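**Q** the sequence and its predicted three-dimensional model are supplied below.
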Amino acid sequence: MLNQNNNTRNVVLITMVLAAIAMRLVNTQFPALSNFTPVGAVALFGGAYFTDKWKAYMVPLVALFVSDIIINYLYAGKLTFYSSSLFMYACFMLMVWVGTFIKKVTALNVIAASIVSVLVHWLVMDLPFVYGMPNTWANYGTLLVRAIYPFETNMLIGDAIYGAILFGGFELAKSRYNVLRTERPLAL
């Protein structure tokens, strides 16, 4: 029975991740929504809720990878990856890791984790060598300032909204359905 409960919980978690990542496909159709995606929230959600940590990393990473393939095909008409993609996936893995530190799901903990994940993204993705620029402090500073609006601002807002939906939705579901609860504490 315990294994069936765990399977049901995993199916619900995976479905929620896939539904959220599907919104990324919608958001990419509107340039004003650049970086207003569920990516950070999905990473934190996976890190916090999957009891098997390999699933915490694999489910969101595979969902991101598949959505990247679809988005690249829609925009470029071919399967394309960029040199910055590896850094983006590294950021995403760090965001999952941040999610593993959410021991108790509260609005404050999720907001704090969202801010940390956006900072990770901002500081790593704007390193000059990621985009082939000379690696100088001036270039780094310029990229950091340019990224604040709309990219990182939209990411923070997206994390807040999608995080509220994912974390709030799952906590609500857990309160109604015992099968979604786990004996193991979060973030082991």
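**A** It's in.

**Q** all contacts plus neighbour counts: C-alpha atoms, from now on.
**A** OK.

**Q** ok, longest helix in the chain?
**A** When the chain is parsed with DSSP state H, its longest helix is helix 2-27.

**Q** comparison target, given below:
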Amino acid sequence: MKTKNNIILIAGTLLVLAISRLLPHPYNFTPLGAIAILGATYFQSSLLKYIVPIVAFYISDLLVTNILYSSYYAGEGIIWFSSHMIWTYGAIIGITLISSWVMRSKKFKNLLGASVVGAVLFFLITNFGSWIADPIYPKTAGGLITAYVAGIPFFPSSLASTVFYSVLGYGVIEYGSIWLRKLAFSRA
């Protein structure tokens, strides 16, 4: 997908998915992994593969933190960045890197594989970050295991949402690109 319209379609889909975090949803059911997977799948530019998903998620983080969770940060003004986000963005980069390899062939089965691997990677990176950053966990092997065990209840929603949003975004982009080609052909 090289045309300007396709880039707008892909970036727009990722941005809409990111902003969907503002809608009511089950806990930990977010499009994070899907945004990284779809960016890696459809952007040919290595720069866009990483930048667009990170920017889309950063915009949604700004909105979620400062609108939905503003009561947690009362009196602090606008929250532009918080330290826990480093681990989330690290997960986005990792998912993008792996998905760039897995999704070289844009097959549906590869999308499902990338979704599972992406959800597992997100679990591993963010719970490792919790262990590093949260003083509740001792900095021992037992503390790391405790951090991972504490994250297990959140994993099913993360996995389901990564698969759901990846399939949804894949469908929108694939069918949207077909529609754009037909539109361009009809104008020719």
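**A** Now that the structure is in, tell me what you want to look at. Everything quoted here is computed from the prediction, not taken from an experiment.

**Q** can you point out the buried residues in the longest helix of the first structure?
**A** For helix 2-27 of the first structure, a neighbour-count test (16 or more other Cα atoms under 10 Å) marks 6, 9-10, 13-14, 16-18, 20-25, 27 as buried.

**Q** give the contact list for the aligned residue in the first structure for residue 35 of the second structure.
**A** In the first structure, the residue matched to residue 35 of the second structure (TM-score structural alignment) is residue 42. Residue 42 of the first structure sits next to 17, 20-21, 60, 162-163, 166 when contact means Cα atoms under 8 Å, 6 or more residues apart in numbering.

**Q** now, which of those sits nearest residue 69 of the first structure?
**A** residue 21 (12.5 Å; Cα to Cα).

**Q** counterpart of that closest one in the second structure?
**A** Using TM-score structural alignment, residue 21 of the first structure pairs with residue 18 in the second structure.

**Q** surely its match meets residue 32?
**A** Yes - in this structure, residue 18 of the second structure is within contact of residue 32 by Cα atoms under 8 Å, at 7.2 Å.

**Q** joint contacts of those two?
**A** Residues touching both residue 18 of the second structure and residue 32 (Cα under 8 Å, 6+ apart): residue 57.

**Q** quick one: contacts for the match of residue 21 of the first structure?
**A** Neighbours of residue 18 of the second structure in contact, by Cα under 8 Å, 6+ apart: 31-32, 35, 56-57, 59-60.

**Q** out of those residues, which are buried?
**A** The buried subset of the contacts of residue 18 of the second structure - by 16+ other Cα under 10 Å - is 31-32, 35, 56-57, 60.

**Q** can you count the residues close to residue 149 of the first structure?
**A** 12 (other Cα atoms under 10 Å).

**Q** and what about residue 134 of the first structure, helix, strand or coil?
**A** coil (DSSP: H, G, I helix; E, B strand; the rest coil).

**Q** what's the counterpart of it in the second structure?
**A** By TM-score structural alignment, residue 134 of the first structure lines up with residue 138.

**Q** gap between its match and residue 147 of the second structure?
**A** Residue 138 of the second structure sits 9 Å away from residue 147 of the second structure, going by Cα to Cα, to the nearest Å.

**Q** more crowded one of the two?
**A** residue 147 (23 against 14).

**Q** relative to residue 91 of the second structure, how far out is the more buried one?
**A** In terms of Cα to Cα, residue 147 of the second structure sits 16 Å off from residue 91 of the second structure.

**Q** for the spatially most central residue of the second structure, which residues are in contact?
**A** The geometric centre of the second structure, computed from its C-alpha atoms, lies nearest to residue 32 (Cα atoms, centre = their mean), at 2.1 Å. Counting by Cα under 8 Å, 6+ apart, residue 32 of the second structure touches 18, 57, 92, 162.

**Q** in a markdown table, list those residues along with distance to residue 105 of the second structure and secondary structure.
**A** Output for the contacts of residue 32 of the second structure, formatted as a markdown table (distance: Cα to Cα, whole Å; DSSP: H, G, I helix; E, B strand; the rest coil):
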| residue | distance to residue 105 of the second structure | secondary structure |
| --- | --- | --- |
| 18 | 24 | helix |
| 57 | 25 | helix |
| 92 | 20 | helix |
| 162 | 19 | helix |
